[in-house]
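> With the sequence up front, the predicted model follows.
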Amino acid sequence: MSDLLERLRRRTWRMTAQRRVVAEVLDGDHVHLTADEVHARAVAKLPEISRATVYNTLGELVALGEVTEVATGARAKRYDPNADRPHHHLVCAGCGAMRDVPPSGSPPAALSEAERFGFTVHDVEVTYRGLCPDCASA
């Protein structure tokens, strides 16, 4: 399970009831929810939470670097609470399910000095695409 709540406590982030619920909804391994999914789950825990509060809280968490926005093409952005651990993503081209994949060896996207065109590389994102077992059997 991710340690999002603990990381936020260490930061002394002001933990209102609304912020806590959003963080609780996001906390866990392989959690990659859209903002609407976060809102729906948050409402189940705290019925009075507004969509705007969820969106604002997600924006704050991204700005803090505690949650990462993951774009998977034409689908809605997803929010990943495992921003403190290097990992790649495995995405189902059928249903959009996502799983975290630990990096192994040097990333396939590693570039030689000549291939960088003078860029200083700060980050590498690797996304593996395929079909999950459910979609592959359909």
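Great, that's in hand.
> rest of the way, CA atoms for contacts and neighbours
Will do.
> Residue 81 and residue 110, how far apart?
According to Cα to Cα, to the nearest Å, residue 81 and residue 110 sit 25 Å apart.
> for this protein, longest helix please?
helix 51-64 (DSSP state H).
> rewinding a little: more neighbours, residue 81 and residue 110?
Higher neighbour count among residue 81 and residue 110: residue 81, with 29 against 11, using other Cα atoms under 10 Å.
> residues in contact with the more buried one?
With contacts defined as Cα atoms under 8 Å, 6 or more residues apart in numbering, residue 81 is in contact with 2, 4, 26, 27, 28, 31, 32, 66, 67, 68.
> Residue 21 too?
Neighbouring residues of residue 21 by Cα under 8 Å, 6+ apart: 42, 45, 46.
> can you give me the strands for this protein?
Secondary structure of the chain (DSSP state E): strands at 68-70, 78-80, 88-92, 98-101, 127-130.
> next up, a second structure to put side by side with the first:
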Amino acid sequence: MSDLLRRLRQGGWRLTAQRRVVAEVLDGDHIHLTAHEVHARAVERLPGTSRATVYSILGELVSRGELLEVSTSDRAKRYDPNAHRPHHHLVCVRCGAMRDVPPARGLPAEPPERERFGYTVLDVELTYRGLCPHCTA
């Protein structure tokens, strides 16, 4: 579960009304919203919130390491507040629904030395693709 609001408060981030509402929209389990979706939900809570303000806040949160930007194929970027817990993603190839899944056991954390070509591995991203229950039905 995301603890975005708690992290922001503890980190001393000045929570203006617009920042607070964006953080509230993004707080919760399995949240992977596009910027457009964040803006639409923010406006419901705080009318008059501009699209530019939402994009700016999303950029700040990504820069601070409080949100992950998740890209899947040709779909719009999504914002994931589960930035401090290792996890992978499960994505529906039909509707784009996305869920967090815990790291798989038994998978190599990084390629063997001979297959790294001198690179130092800093992170591993794994995306499972399939059909969600709604699209399978």
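Thanks, I have the structure now. Just so it is clear, the model here is predicted, and its values are computed rather than measured.
> Overlay the chains and give the TM-score.
TM-score for the superposed chains, counting by TM-score structural alignment, normalised by the length of structure 2: 0.97, backed by 137 aligned residues with a Cα RMSD of 1.0 Å.
> from the contacts of residue 81 of structure 1, which is closest to residue 135 of structure 1?
Ranked by distance to residue 135 of structure 1 (Cα to Cα), these are led by residue 32 at 18.3 Å.
> burial measure for the counterpart of the closest one in structure 2, as a count.
Aligned counterpart of residue 32 of structure 1 in structure 2: residue 32 (TM-score structural alignment). By other Cα under 10 Å, 23 other residues sit near residue 32 of structure 2.
> go on, residue 36 of structure 2?
15.
> Could I get the contacting residues of the closest residue to residue 65 of structure 1 other than its chain neighbours?
Setting aside the residues directly before and after it, residue 65 of structure 1 is nearest to residue 83 in space (Cα to Cα, 6 or more residues apart in numbering), at 6.9 Å. Contact analysis of residue 83 of structure 1 by Cα under 8 Å, 6+ apart lists 65, 66, 67, 68.
> if we can go back for a sec, just the buried ones from the contacts of residue 21 of structure 1, in PyMOL syntax?
The PyMOL selection below is limited to those of the contacts of residue 21 of structure 1 classed as buried (16 or more other Cα atoms under 10 Å):
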select buried, resi 42
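> Could you export the contacts of residue 21 of structure 1 to JSON lines, including columns for distance to residue 61 of structure 1?
Formatted as JSON lines, these follow (distance: Cα to Cα, whole Å):
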{"residue": "42", "distance to residue 61 of structure 1": "15"}
{"residue": "45", "distance to residue 61 of structure 1": "19"}
{"residue": "46", "distance to residue 61 of structure 1": "19"}
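> wait, which of the contacts of residue 21 of structure 1 is closest to residue 131 of structure 1?
Residue 131 of structure 1 has its nearest neighbour among the contacts of residue 21 of structure 1 in residue 42, at 29.1 Å by Cα to Cα.
> what's near enough to touch that closest one?
Going by Cα under 8 Å, 6+ apart, residue 42 of structure 1 touches 21, 22, 25, 49.
> before we move on, back to that, got a list of what the match of residue 32 of structure 1 touches?
Taking Cα under 8 Å, 6+ apart, one finds 26, 78, 79, 80, 81, 98, 99 in contact with residue 32 of structure 2.
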